[in-house]
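**Q** Starting from these lines, generate the structure:
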Amino acid sequence: MRSTGEADDRRDLERLALEDWPERAGARVRSVTIAGNRAKVALAVNGNYDYWVYYQRDGGGWQETASSNGPTTEWEDRSVIAW
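**A** Next up, the predicted model:
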């Protein structure tokens, strides 16, 4: 069973990832992956366009660090990507 904190983080990340997309884009969350203070949200936009948004948590909550139409490998490893 997931902790309440993790469920809250997932809801926050879903909201953040979707907030900049207009309703007509039909954006929907495909997955949310949290690794410590980093997170990846995969979206489907317009039915078949894949898009990824990456976040890092700091004292102010989740902050977007990168987004693109292709996935970023090793996003969760601080020794590889230093956001």
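**Q** rest of the way, CA atoms for contacts and neighbours
**A** Fine.
**Q** The protein: strands as residue ranges?
**A** 28-35, 38-45, 49-58, 61-68 (DSSP state E).
**Q** Any chance of those in a markdown table with distance to Arg11 and mean neighbour count as columns?
**A** Formatted as a markdown table, the strands of the chain follow (distance: least, CA to CA, whole Å; neighbours: other CA atoms under 10 Å):
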| stretch | distance to Arg11 | mean neighbour count |
| --- | --- | --- |
| strand 28-35 | 9 | 15 |
| strand 38-45 | 11 | 21 |
| strand 49-58 | 13 | 18 |
| strand 61-68 | 11 | 15 |
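**Q** Another sequence for comparison is provided below:
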Amino acid sequence: MPMTHEAGDRRDLERLALAEWPGQAGVRVQSVTVVGDRAEVALDVNGNYDYWVYYQRDGNGWQEPASGNGPMTDWQNTSVIQW
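**A** Model prediction:
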């Protein structure tokens, strides 16, 4: 079965979000949400620390404009948040 565009995006976003963390951090992906050209990846670090990474797709692929230890409200709304 061919991979869908969305499944490919999810895999790419998981890989990008995990790339900055060392193996001993015990990071795992909790969720990946894609809305148009924006995405949110929620991570669990060592089972006791939540972290969110946000991406915007442009001509060069997925870029990370924001991340932090709390979720961002309205991250998917281009009229509220301009990256």
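**Q** overall similarity of the pair, as a TM-score.
**A** The TM-score (TM-score structural alignment, normalised by the length of structure 1) is 0.96; 81 aligned residues with a CA RMSD of 0.8 Å.
**Q** quick one on the thing from earlier: make CSV from the strands of structure 1 and add distance to Trp21 of structure 1 to it.
**A** Conversion of the strands of structure 1 to CSV gives the following (distance: least, CA to CA, whole Å):
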stretch, distance to Trp21 of structure 1
strand 28-35, 10
strand 38-45, 9
strand 49-58, 11
strand 61-68, 13
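**Q** out of those strands, which comes closest to Pro22 of structure 1?
**A** Among the strands of structure 1, the nearest to Pro22 of structure 1 by CA to CA is strand 38-45 (10.3 Å).
**Q** From the chain's centroid, how far away is that closest one?
**A** Centroid separation for strand 38-45 of structure 1 versus its chain: 4 Å, with CA atoms, centre = their mean, to the nearest Å.
**Q** distance of the residue positioned nearest the centre of structure 2 from Leu16 of structure 2?
**A** With distances taken as CA atoms, centre = their mean, the residue of structure 2 nearest its centroid is Val41 (2.9 Å). Distance, Val41 of structure 2 to Leu16 of structure 2, using CA to CA, to the nearest Å: 10 Å.
**Q** Leu43 of structure 1 matches what in structure 2?
**A** In structure 2, the residue equivalent to Leu43 of structure 1 is Leu43, according to TM-score structural alignment.
**Q** returning to that earlier point: for Glu6 of structure 1, find the nearest of the strands of structure 1.
**A** Nearest to Glu6 of structure 1, of the strands of structure 1 and by CA to CA, is strand 28-35 at 8.5 Å.
**Q** Quick check: which helices or strands does that closest one pack against?
**A** helix 4-18, strand 38-45 (3 or more CA pairs under 8 Å, 6 or more residues apart in numbering; DSSP states H and E).
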